[in-house]
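Visitor: Provide a 3D model corresponding to the input given below.
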Amino acid sequence: MNVTETLSQGLKREFQVVLNAADLKSRLDGELQNLQGKARINGFRPGKVPVGHLRRLYGRSVMADVVQNAVNEANQKIVADKGLKLALEPQVRFPEDQASIEAAMEAKGDLAFTVALEVLPQIEIADLSDVSLVKPVAEVPDADIDASLERMAGQNRNFSAKAEGAAAEKGDRLMISFVGTLEGKPFDGGTGSGIPLELGSGQFIPGFEEQLEGAKAGEKRTVKVSFPENYGAAHLAGKPAEFEVTVDEVQAPGELKIDDELAKGFGMESLDALRTAVREQLGRELAAQSRRKVKKSLLDALDGKYSFELPPSLVEQEFSAVWSQVEADMKNAGKTFADEDTTEDEARAEYRKIAERRVRLGLVLAEIGEQAKVQIADDEVTQALIERARQFPGQEKEVWEFYRKNPQALAEIRAPIFEEKVVDHLLGQVKIEDKTVSREELYADEDAETEEKAKPAKAKKAKKAAAADDASA
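Guide: All right, here's what the predicted structure looks like:
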């Protein structure tokens, strides 16, 4: 096997690989001899099938295996000899001349092919001793604990039927049946029976619950609403619908009790124990948000420290994933780029920058983690896999088996664990100052981003870009 480098430009490499006919014939003969000892063909004793006969029967398929093995061997040799780190799998190109391919498959001519590679850039780890970060820290307000307990009590309180002829009020629960139509025709998911609906809960689409206030048991009403523009089902988004609703029963809520009995319903010994558990849970949520904020600041600092050529294919791969999501979101919302006060070209340029940042930071974190010898224990992966399986009730076993049998999918489980460990490693190298803030301040950027969704695109571009690349690797 003769390997010659034909291109070295930036992160791109190309190699010409040639296997001469004699080498091909030797490899083919070796494979056929191995097959001879295993072949079972009528008319021949086991292990006594002539090699020539095997060549006539299986020569072409065996040669295909020989070629594939040669390609794999060439790829491994190139990577090992040149000490390369690949960005993506090698791309192999065979000659377009069919005659030369046929000659090689018969071991009567040389086989020449090209291996094209994209390699990872050399990254020199930057000094972070001058990086100072502010970590916002919030305490759990007693009001938040009280609000959580009220929600829990509300979810567990009893309802009882109101007196005959009593009208439904906000806070009451209705048992309803309905048939929904679009332009007079029923649609999938638009029919329900024995459905509980608490008035004022916002459980149904806007305008639905309000039209049932004042209804009585046994009453039928026609509810006219329009599905939101951003409704999850694209075929319903923004469309007007009518629901023929039958109120089967009107129920009044029982007393809202926040006491030891409520706590026992959640497996706690007392209300004090439940309050402590709620405080701890809310504390974990605040700590997670604080972590996200300081991580975002760290990634911003890293982004300012590194500038290097990016593998084009990795950028294109990341951009394609981002852009597909953008297009899906716009389709679901029934929007165009003109509606967003921008153009497709401007949007593409914006999101390509986001993709480039993600790739750059992903490569930086990977290099830092490798040099720091960051390791992921098997039990960490197992725990993450258990958590993923729990997201699919009733399908836990199938999810578990899927990941265990699919190395690429399992790598998606390992990646965020690795990233968080690298972030921990980096946070230990920079100066961090805790700053006490309110809960509202801690979530301020996210709340502002939610409000920005209603504004024209040009007014929110900066925030959109900052939010979209928060998870960078």
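
Visitor: rest of the way, CA atoms for contacts and neighbours
Guide: Fine.

Visitor: Please identify which helix or strand holds the most centrally placed residue in the chain.
Guide: Nearest to the mean C-alpha position of the chain, by Cα atoms, centre = their mean, lies Glu412 at 8.6 Å. Using DSSP states H and E, Glu412 maps to helix 407-427.

Visitor: Residues in contact with whichever helix or strand comes after that helix: which ones?
Guide: Downstream of helix 407-427, the next assigned helix or strand under DSSP H and E is strand 431-436. With Cα atoms under 8 Å, 6 or more residues apart in numbering as the test, strand 431-436 has contacts from Ser129, Asp130, Val131, Ser132, Leu133, Val134, Lys135, Pro136, Val137, Ala138.

Visitor: In a markdown table: those residues, plus distance to Val18, secondary structure and neighbour count.
Guide: Formatted as a markdown table, the contacts of strand 431-436 follow (distance: Cα to Cα, whole Å; DSSP: H, G, I helix; E, B strand; the rest coil; neighbours: other Cα atoms under 10 Å):
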| residue | distance to Val18 | secondary structure | neighbour count |
| --- | --- | --- | --- |
| Ser129 | 51 | coil | 9 |
| Asp130 | 52 | coil | 8 |
| Val131 | 52 | coil | 14 |
| Ser132 | 55 | strand | 16 |
| Leu133 | 55 | strand | 17 |
| Val134 | 58 | strand | 14 |
| Lys135 | 58 | strand | 20 |
| Pro136 | 61 | strand | 22 |
| Val137 | 63 | strand | 20 |
| Ala138 | 65 | coil | 20 |
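
Visitor: Let's see this one next, to set against the first:
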Amino acid sequence: MQTVETLNEGLKRAYTLTITSNDIDARVEKEVLAIAPQVKMPGFRPGKVPANLVKKMHGESLQRDALNSSIQDGVQKLIADQKLRPAMQPSVELDEGFEFGKDAQVKVALEVLPEIAAPSVDGIKLERLIAEVGDAQVEEAAARIASQQGAFDALPDDHAAADGDTVVIDFVGKVDGVAFDGGTGEDMKVKIGSGQLIPGFEDQLVGVRKGDEKQLNVNFPDDYGAENLAGKPATFDITVKSILDSSKPRLDEDFAKSLGLESLDQLKELLKGQIEQEHNGLTRTYMKRKLLDQLAAAHDFDVPPSMVEAEFEQIWAQLQHEAGHEEDPAAALAEMEAEKEDYRAIAVRRVRLGLLLSEIGQANGVVVNEQEMNRLIMQAAQQYGPQDRERFVQYVRQDPMAAAQLRAPLYEDKVVDFLFEKAEVTERTVSRTELEAAIEAEEEGDIKPHVHGPDCGHDHHEPAPKKAKKAAAAEEAAPEAPAEDAPAEKPAKKVAVKKAAPAEAATGDAAAEEKPKKKAPAKKAAAKAE
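Guide: The predicted structure follows:
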């Protein structure tokens, strides 16, 4: 094989490879000898078919395979001989005039990774903001869970329900005097003024007392999810079981035990630990952003345009998706277009930081070991069904790019942790509000890189510039809601008269409460708004 360099400009390289017809023919002959023992042909004993007949039968496919393998081997040899580090997959083009029996001219174009001077990891100074967990935060979290669970004290029997109270009712819904499917329920909790139910339902509960029986008159909205009910007048015969004080969640031992815990103190201890984890996550986010800012300020080198373009396309695609969910998508897209060059600059910086982190990791022996990789694979496999898990595991183990995509986030975290250990770190105690404000102040400069190099699977992170940055950074900075420790109310409780409410409207702990209630039993689905 002959190699001629045709371009060496910046990070761009181009070569012409000449693969001789003799090389291709030799590969064909070798493959003929390999498959001849398995070829069957009438008139010949198995394995005794002459090589020339085998070639005549399979010659065309053998030639194509030989050409492809010659090109693949040639490109790999080129990369090894020239000591190239491709930034992306090389472009390989066979001369249009090629004919079998003649030499093949192959054009190879690629961009290489830049040579980065060994980055110094000394002199990094970081501040660790520590937010301690106060009793008030724990009490607030516990009260939030109790509120979500409807753990309220009952009001006196003669109390007249008012706005903000929770009324517990049994009900039977009817259209034209006939009970409709899914319109019957027991012990449903309705908070007056919450707007959870169809218009007019909650308003008619004002003034009821425990033990009252009353008929409510309502109209299902025209856009109601059940077609047999949409736009129709209906009545609901209700019986008031009790009235609860929604303003004061009940926090006692019985409530804690209802969650499967031993005591209220155990609930508070669990919540304190979770809030501490949230604070640690926020602290890490702040430190990482400061670290990346220092690295970006101290290093400047050219980056491969193809990598920048790939990164930019990832950013742009996500921003377009987010713009489609804005109240005014056209205005959001127009704002994006006006700031397009800013986003492209972000792509440049992210690629540069990714290459820099990769270089630091390689220079300092940072690796994802086999045990960690196995754990990543098994964790990722859990999202598939039992039949597909083994196929996924095999796919990742056989495909280097798939493995790299899975490995990249952990590799990045390990490099960042290594730099944290090397840095000179001072500590300062702040409130959670101050910690969140510090992160907010950093959002304009935050750019999460993707580590490119031996662990690069181009698993690009979310963009985070300017206004769109706040939403993008939320995934990294927002703590998990403690509602996970508290099972949601049974879905049957709010099936009959719930009005339409988009899932996107629920956030934080509210979302954790609302989502399970949307999984209504099939027999009551007809009455539920979608």
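
Visitor: who's in contact with Ala179 of the second structure?
Guide: Val172, Gly173.

Visitor: The longest helix belonging to the second structure corresponds to what range in the first structure?
Guide: Taking DSSP state H as the criterion, the second structure has its longest helix at helix 264-298. Here helix 264-298 of the second structure aligns to the first structure at residues 271-305, judged by TM-score structural alignment.

Visitor: Mean distance between that stretch and the second structure after superposition?
Guide: For stretch 271-305 of the first structure, the mean deviation from the second structure after alignment is 0.9 Å (mean Cα distance after the TM-score superposition for the first structure).

Visitor: how about that stretch: buried residues?
Guide: 271, 274-275, 278-279, 282-283, 286-287, 289-290, 292-299, 302 (16 or more other Cα atoms under 10 Å).

Visitor: if we can go back for a sec, which secondary structure elements does the helix holding Glu412 of the first structure contact?
Guide: helix 344-371, helix 378-390, helix 396-405 (3 or more Cα pairs under 8 Å, 6 or more residues apart in numbering; DSSP states H and E).

Visitor: Sketch out the helices for the first structure, chain order is fine.
Guide: Here the first structure has its helices, by DSSP H, at 21-36, 51-82, 98-105, 142-156, 260-265, 271-305, 312-333, 344-371, 378-390, 396-405, 407-427, 439-442, 444-452, 457-468.

Visitor: which one in the second structure is aligned with the residue nearest to the centre of the first structure?
Guide: Alignment note (TM-score structural alignment): Glu412 of the first structure maps to Gln405 of the second structure.

Visitor: Relative to Met88 of the second structure, how far out is that match?
Guide: From Gln405 of the second structure across to Met88 of the second structure, the span is 14 Å (Cα to Cα, to the nearest Å).

Visitor: The helices and strands packed on helix 407-427 of the first structure: which one's closest to Ala466 of the first structure?
Guide: helix 344-371 (8.4 Å; Cα to Cα).

Visitor: Which neighbouring elements make contact with that closest one?
Guide: Secondary elements touching helix 344-371 of the first structure (3+ Cα pairs under 8 Å, 6+ apart): helix 271-305, helix 312-333, helix 407-427, helix 457-468.

Visitor: redo that, cut-off 6 Å
Guide: helix 312-333 (3 or more Cα pairs under 6 Å, 6 or more residues apart in numbering; DSSP states H and E).

Visitor: May I see the buried residues of the helix it packs on?
Guide: Quick answer for helix 312-333 of the first structure (16+ other Cα under 10 Å): Leu314, Val315, Glu318, Phe319, Val322, Trp323, Met330, Asn332, Ala333.

Visitor: now swap in stretch 37-46 of the second structure and tell me
Guide: In terms of neighbour count (16+ other Cα under 10 Å), stretch 37-46 of the second structure has its buried residues at Pro37, Val39.

Visitor: again, but for stretch 425-444 of the first structure
Guide: Those would be Leu426, Leu427, Val430, Arg439, Leu442, for stretch 425-444 of the first structure by 16+ other Cα under 10 Å.

Visitor: Show me which of those residues is closest to Val223 of the first structure.
Guide: Distance to Val223 of the first structure across these (Cα to Cα) is lowest for Arg439, with 39.1 Å.

Visitor: quick one: Glu370 of the second structure from Val430 of the second structure, how far?
Guide: 39 Å.

Visitor: Now do stretch 185-200 of the first structure: everything it contacts.
Guide: By Cα atoms under 6 Å, 6 or more residues apart in numbering, the list of residues contacting stretch 185-200 of the first structure from outside reads 170-181, 209.
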